[in-house]
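Colleague: Attaching a predicted model along with its sequence, questions to come.
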Amino acid sequence: MAVSSKFICLLGLFVVVVVNVAMLERVDGAGECGKSSPDDEAMKLAPCATAAQDEKAAVSDSCCSQVKRIGQNPACLCAVLLSNTAKASGIKPQIAITIPKRCNIPNRPVGYKCGAYTLP
């Protein structure tokens, strides 16, 4: 009886260790935006709020700077523009997706598909 209870305890400990390791890898793993979440990156686009709601609004230098940084990874840029934070902020993806062009960002990912939208 004592051997089987030790075995069960060891097995339980093993399961806990495996689950913890799996959770650490999931937390530290890279997503579309590396170790940062699209929602966290979306918060950095606060200077773009007006430009992402009105295509006639001027795009600030600080907005262009952030979009240029995030846009180096098109998958991240798409994830940010389609994130829950962006939606909650009133961002209109069909307008926000035009910001890289409006900023005259060279080497932007023209034609990259972001869900139902395509980067111009």
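Modeller: In hand now; what should we look at?
Colleague: From here on, just use CA atoms for contacts and neighbour counts.
Modeller: OK.
Colleague: So which residues of the protein form helices?
Modeller: Secondary structure of the chain (DSSP state H): helices at 2-28, 38-43, 61-70, 74-81, 84-88, 93-96, 99-102.
Colleague: Next one for the comparison:
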Amino acid sequence: MELPTKFLCLVGLLVLLSITNVESAGECGKSTTPDNEAIKLAPCATAAQDEKAAVSQSCCAQVKKFGQNPACLCAVLLSDTAKAAGVNPEIAITIPKRCNFADRPVGYKCGPYTLP
């Protein structure tokens, strides 16, 4: 029951950001923001809160897209939207490893965290 509430909060925040039309050239490009991109990680909600939770294929697929740009991946995982959804950044940064990505950005500094 808690997950749908968090998801609705994410959607609400996304709508609010869309209404304000925030546009800037940031880590994820100039047509989007990390907060807007964070909504795409909804399939990762459980895996980003519990390091023992299984990581779904849909979560791995989304993280793989972000993994092409480690700066964007970090910005998304540390975004206000992710925090509002209850994402634990220390656990979330382990998702690329838990998805068994051979080409993950090992050692990349993600704020105060380092990607394993």
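Modeller: Received it, and whenever you're ready, just let me know what you need. Bear in mind that the values here come from a model prediction, so they are computed numbers and not experimental data.
Colleague: TM between them?
Modeller: Remark: TM-score between the superposed chains equals 0.78 [TM-score structural alignment, normalised by the length of the second structure]; 94 aligned residues with a CA RMSD of 1.2 Å.
Colleague: ok, back up a step: so of the helices of the first structure, which one's packed in deepest?
Modeller: Comparing the helices of the first structure by mean neighbour count (mean count of other CA atoms under 10 Å), helix 74-81 ranks first with a mean of 23.
Colleague: chain center to that one: distance?
Modeller: How far helix 74-81 of the first structure lies from its chain's middle: 6 Å, per CA atoms, centre = their mean, to the nearest Å.
Colleague: and what of stretch 31-41 of the first structure?
Modeller: The chain centroid and the centroid of stretch 31-41 of the first structure are separated by 4 Å under CA atoms, centre = their mean.
Colleague: Okay, now it: how far is its last residue from its first?
Modeller: One end of stretch 31-41 of the first structure sits 12 Å from the other (CA to CA, to the nearest Å).
Colleague: Pull the residues that contact the longest helix along the second structure.
Modeller: Counting by DSSP H, the longest helix found in the second structure is helix 2-20. Helix 2-20 of the second structure has contacts (CA atoms under 8 Å, 6 or more residues apart in numbering) with 35-36, 39, 42, 45, 81-82, 84-86.
Colleague: possible to save the helices of the first structure as CSV with distance to Q53 of the first structure?
Modeller: Below are the helices of the first structure laid out as CSV (distance: least, CA to CA, whole Å):
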stretch, distance to Q53 of the first structure
helix 2-28, 32
helix 38-43, 14
helix 61-70, 13
helix 74-81, 12
helix 84-88, 11
helix 93-96, 6
helix 99-102, 10
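Colleague: just so I know, which of those lies nearest L119 of the first structure?
Modeller: L119 of the first structure lies closest to helix 99-102 among the helices of the first structure, at 8.2 Å (CA to CA).
Colleague: counterpart of that closest one in the second structure, which residues?
Modeller: Here helix 99-102 of the first structure aligns to the second structure at residues 95-98, judged by TM-score structural alignment.
Colleague: Off-centre distance for the matching stretch?
Modeller: Distance of stretch 95-98 of the second structure from the chain centroid (CA atoms, centre = their mean) equals 12 Å.
Colleague: Check the mean deviation of that stretch from the first structure.
Modeller: Superposed on the first structure, stretch 95-98 of the second structure shows a mean distance of 0.1 Å to its aligned residues (mean CA distance after the TM-score superposition for the first structure).
Colleague: And the contacts of that stretch?
Modeller: By CA under 8 Å, 6+ apart, the residues outside stretch 95-98 of the second structure that reach it are 47-48, 55, 60, 63-64, 67, 104, 116.
Colleague: residues contacting the residue most central in space within the second structure?
Modeller: Geometric centre of the second structure, nearest residue: L77, 3.8 Å, by CA atoms, centre = their mean. Taking CA under 8 Å, 6+ apart, we find L77 of the second structure in contact with 38, 87, 89, 92-93.
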